[in-house]
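> have a look at this prediction, sequence included:
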Amino acid sequence: MLLNKTIGFIGGGAMAEALIRGILKSGMIEASQLIVNDISSERLRYLTNLFSVETTSDSQELAKKADVLFLTVKPQVMNHVVDQITPVVSKSTIIVSVAAGVTLSTLQNKMPGVPVVRVMPNTAVAVGEGMSAIALGKYATSSIGEMVSSVFASVGKVVTVGEDLMDAVTGLSGSGPGYVYVLIDALTDAGVRVGFSRQTALLLSAQTLLGAAKMVLETGEHPAKLRDMVTSPGGTSITGIHVLEQKGVRAALIDAVVAATERSKEMGRK
């Protein structure tokens, strides 16, 4: 699908690095197909040494060459980047934006007729276990959506949603790693409290969450059913779950996602 295409990245930060690592590891493209642009020459040298990719300091030059152009920059600089490349972007170039809060309409108003795809990945793409949601712009066909999905599938799981749900994606999976880190940290403290070293407690906590998540994904069972499988009558698990319900942990997580979703909407309106 990406054979013989030139793939460009404007912005060579952590997200670009994770995506480049994933797509090269998957074998869907060769390093010779990649060109990366960044304002930092040090960062460009690092990526060249790491992946043997071509780099450039000229975003317009890259925009002219790229068949697929990933905009992996911070939201606050997106308008500046798009203004720079708009005069040279071809209508056959596929634009993939990963900037939170930057809408498809914002991009398409600046680049009319150009196929644009908006993606909200989370930070776990860095370890190949990310969760990404994609939304297709007006000129992005289903085949373009499949191509973009294949790229992000190389670093985790992918779903396609309407853009109206992108703020909810941000609130749930985009911000979700932060919630999970709080849980891991709290479980680690609990492990220390009951006698483990912090290192052992952290391993027990993190691996337990990883294993539980994998059980949900690989069995396809509802988490409530899996929970019931480990809650023996009068046992330790149901005793602990009872305390979690008393303390409102379930409601707090729901409230956190709703609040983060609303904050994403507010940021998008600015």
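Received, thanks. A quick note: this is a predicted structure, and the numbers were derived from the prediction, not measured.

> C-alpha from now on. contacts and neighbour counts both.
Will do.

> list the buried ones in the host helix or strand of Gln108?
In this assignment (DSSP states H and E), Gln108 forms part of helix 104-110. Residues of helix 104-110 classed as buried: Leu104, Leu107, Gln108 (neighbour count, 16 or more other Cα atoms under 10 Å).

> now swap in stretch 93-106 and tell me
Those would be Thr93, Ile94, Ile95, Val96, Ser97, Val98, Ala99, Ala100, Gly101, Val102, Thr103, Leu104, for stretch 93-106 by 16+ other Cα under 10 Å.

> A further structure is provided below for comparison with the first:
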Amino acid sequence: MAPGAHTVAVIGTGKIGELMLSGLLRAGWPADRLLATTRRQSRAEEIATRYGVQVVDNLAAVAEADVLAVSVKPQDAAALLDEIGPKVPADKLLISLCAGLPTSFFARRLPEGTPVIRVMTNTPALVDQAMTALSAGGHATAAHLELAEEMFRPLGATIRVPEAQQDAVTALSGSGPAYFYLLVEAMIDAGILLGLPRQVAHDLIVQTAIGSAIMLRDSGEHPVKLREAVTSPAGTTISAIRELENHGVRAALLAALEAARDRAREIAAQHD
């Protein structure tokens, strides 16, 4: 699909909506084939100035766009669909970036047969390194999925998953950057405790994280093998790993991701 073959409206230009808008522009999508909506006039002026796209109201976006990318807060989605649902032709593709909301939520509020694709991306889209998972609703075809993939591929990697796995995706990669930032923050603090200047500790950990991630991606090795390659008998690394295991770091991560998945399910139940 050539950039600009469709007119895309990003409905709700908060953090994730803006990520998508900026990513499409970086990928060469013409600004005159992009629309944006927002509730605040000051935000509308900011988006129009920053990206050179037309900011319109929701009903105008529905009328003019071929693809509707809905990126509002889950608690605002029902009211939005009450407003636009009757005006959405069944041949338009709706892409949902609303965390926790299943495609059935939209299907019940849109004309019969409207194709819906559920998407979970993450904030590394800012540097074109996102992980985006896509799931097709009941009326979405392979062609709709391909169109959605082409829209998100410039932001990083994409993967197709059954919708039943989307809450787990939300817990693992949607929220995932926050876990890494927390870990890096703790390791920087540890470096300071060990006597390193903050900037030195920061640079050491950030580059180590980048290098380790690239090795995981490119080597094809299981993470256990890569960890074992750093872990010498009676050495410094195994001493550190023993302390991590003693403090239940692995169990804490499992519990944390289960909690995030359960919260995603709660959000869906609250707004169903």
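Received it, and whenever you're ready, just let me know what you need. Everything numeric here is computed off the predicted structure, so don't read it as measured data.

> coming back round to it: distance to Thr239 of structure 1 added to the buried residues of helix 104-110 of structure 1, as CSV?
Listed next are those as CSV, based on distance: Cα to Cα, whole Å:
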residue, distance to Thr239 of structure 1
Leu104, 48
Leu107, 52
Gln108, 54
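
> of the buried residues of stretch 93-106 of structure 1, closest to Gly268 of structure 1?
When the buried residues of stretch 93-106 of structure 1 are ranked by distance to Gly268 of structure 1 (Cα to Cα), Gly101 comes first, at 4.6 Å.

> quickly note the distance from that closest one to Met15 of structure 1.
16 Å (Cα to Cα, to the nearest Å).

> now do Met111 of structure 1
In terms of Cα to Cα, Met111 of structure 1 sits 23 Å off from Met15 of structure 1.

> what of Val98 of structure 1?
The value you get for Val98 of structure 1 to Met15 of structure 1, if Cα to Cα is used, is 9 Å.

> quickly list what's touching both of those two.
When contacts are counted by Cα atoms under 8 Å, 6 or more residues apart in numbering, Val98 of structure 1 and Met15 have Thr72 as shared neighbours.

> ok, the closest residue to Val184 of structure 2 other than its chain neighbours - contacts?
Ranked by Cα to Cα, 6 or more residues apart in numbering and with sequence neighbours excluded, the top spatial neighbour of Val184 of structure 2 is Ile205, at 6.7 Å. By Cα under 8 Å, 6+ apart, Ile205 of structure 2 lies in contact with Val184, Met187, Ile188.

> check which helix or strand Ile205 of structure 2 maps to.
Assigned by DSSP H and E, Ile205 of structure 2 falls in helix 198-219.

> what's near enough to touch Lys73 of structure 2?
So Lys73 of structure 2 contacts Cys98, Ala99 (Cα under 8 Å, 6+ apart).

> now do whichever residue in structure 1 pairs up with it against Pro233 of structure 1, distance only.
In structure 1, the residue paired with Lys73 of structure 2 is Lys74, using TM-score structural alignment. The gap separating Lys74 of structure 1 from Pro233 of structure 1 is 51 Å, by Cα to Cα.

> nearest spatial neighbour of the most centrally placed residue in structure 1, skipping sequence neighbours?
Nearest to the geometric centre of structure 1 sits Pro121, at 1.5 Å (Cα atoms, centre = their mean). Counting by Cα to Cα, 6+ apart, Ser132 is the residue found nearest to Pro121 of structure 1 once chain neighbours are left out, at 3.9 Å.

> so the one you found belongs to a strand, correct?
Yes: counting by DSSP: H, G, I helix; E, B strand; the rest coil, Ser132 of structure 1 is found in a strand.

> state the distance from it to Asp164 of structure 1.
From Ser132 of structure 1 to Asp164 of structure 1 the distance is 15 Å (Cα to Cα).

> who has more neighbours, the two?
Applying other Cα atoms under 10 Å to Ser132 of structure 1 and Asp164 shows that Ser132 carries more neighbours, namely 26 against 10.

> for the more buried one, give its distance to Ser237 of structure 1.
32 Å.

> ranges for the strands of the stretch 51-200 of structure 1?
54-56, 68-71, 94-97, 116-120, 130-136, 156-160 (DSSP state E, counting those that start in this stretch).

> of those, which stretch is the most buried?
Neighbour counts (mean count of other Cα atoms under 10 Å) averaged over each of the strands of the stretch 51-200 of structure 1 peak at strand 116-120, with a mean of 25.

> buried set for stretch 184-193 of structure 1?
Ile184, Asp185, Leu187, Thr188, Asp189, Ala190, Gly191, Val192.

> contacting residues for the fifth one?
By that I understand Asp189 of structure 1. Taking Cα under 8 Å, 6+ apart, one finds Arg198, Ala201 in contact with Asp189 of structure 1.

> ok, now the first one?
If a contact means Cα under 8 Å, 6+ apart, then Ile184 of structure 1 has Leu202, Ser205, Ala206, Leu209 as its contacts.

> around the last one, count how many other residues there are.
It stands for Leu209 of structure 1. 15.

> from Val117 of structure 1, how far off is the residue nearest to Pro121 of structure 1?
12 Å.

> same question, Asp67 of structure 1
14 Å.
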